[in-house]
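Participant: got a sequence here, can you model it:
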Amino acid sequence: MLVVQVFVHVLPEHVAAFTAATLDNATNSVLEPGIARFDVLQQADDPTRFTLIEAYLTDDAPAEHKATAHYARWRDTVEPMMASPRTNVKYESLFFPI
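Facilitator: Down below sits the predicted model:
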């Protein structure tokens, strides 16, 4: 299982809109057959910082996710809201109870 941790820093004036767009994306993403989980976390001491944790069941699932309408809508909506480009780290899951 591939787990991707995405780090996002949002401009303060866009936190509410970013949250709404990201929750829409997450709600649709967990319906995809190749996604085991899609967590949205907001940093407790800095509400402009978010972490998305995406767990994919197959090697093809990340590309399939990026081909969805909800991902494209999210990407295009939130891009101008970011204080800096988002970054990510990929992990191989060693223990991931489903």
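
Participant: going forward, measure contacts between C-alpha atoms and count neighbours the same way
Facilitator: Will do.

Participant: residue boundaries of the helices in the protein?
Facilitator: Secondary structure of the chain (DSSP state H): helices at 15-29, 61-66, 69-78.

Participant: and those helices: which comes nearest residue 47?
Facilitator: If you check each of the helices of the chain against residue 47 by Cα to Cα, helix 15-29 wins as the nearest, at 7.5 Å.

Participant: give me the residues contacting that closest one.
Facilitator: Contacts with helix 15-29, where a contact means Cα atoms under 8 Å, 6 or more residues apart in numbering, come from 10, 35, 38-40, 47-48, 65, 70-71, 74, 77-78, 81.

Participant: kindly recompute the last result at 6 Å.
Facilitator: Contacts to helix 15-29, defined as Cα atoms under 6 Å, 6 or more residues apart in numbering, come from residues 38, 70, 74.

Participant: one more, for comparison:
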Amino acid sequence: MIVKSVTFYIKSEYIKKFIEATLENQSNSIKEEGIKTFDFLQDSENESKFLLYEVYESENAMEEHLETEHFKKWINTVEGYFVSPRERNVYIPVSK
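Facilitator: Take a look at the predicted model:
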């Protein structure tokens, strides 16, 4: 299992477009075989801050997601909406 969290800060004039594009990407992403969870969240105190919380079956599934047509369409659409670079973190399970 691989967990990826990505935080975005979006220019205020693009918030609605970002939400629309990301909801479309989310609806396609959850259909992928290797994705267990794909949550899209907005900060309750800062409307321009968003989080993607993604759970993949494997690192390979995470890499395959980045090659899908819907991801490529999404990233090409939203890249200009960011106030700052995305904050990405990838987590792996801790086991004994």
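
Participant: ok, back up a step: by neighbours, which of the contacts of helix 15-29 of the first structure wins?
Facilitator: When neighbours are counted by other Cα atoms under 10 Å, residue 38 leads these with 22 neighbours.

Participant: report the contact partners of it.
Facilitator: Each residue near residue 38 of the first structure by Cα under 6 Å, 6+ apart is listed here: 26, 53, 54.

Participant: make CSV out of the residues you listed and add neighbour count.
Facilitator: Shown next, in CSV, are these (neighbours: other Cα atoms under 10 Å):
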residue, neighbour count
26, 20
53, 19
54, 21
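
Participant: just the helices of the first structure: most buried one?
Facilitator: Most buried of the helices of the first structure, by mean neighbour count (mean count of other Cα atoms under 10 Å): helix 15-29, with a mean of 17.

Participant: just give me the mean distance for that helix relative to the second structure.
Facilitator: Averaged over the aligned pairs, helix 15-29 of the first structure sits 0.4 Å from the second structure after superposition, using mean Cα distance after the TM-score superposition for the first structure.

Participant: tell me what angle that helix forms with helix 69-78.
Facilitator: Angle of helix 15-29 of the first structure versus helix 69-78, following axes from the mean of the first three to the mean of the last three Cα atoms, to 10 degrees, is 170 degrees.

Participant: which part of the second structure matches helix 15-29 of the first structure?
Facilitator: On the second structure, the counterpart of helix 15-29 of the first structure by TM-score structural alignment is residues 15-29.

Participant: I'm done for today, thanks for sticking with me.
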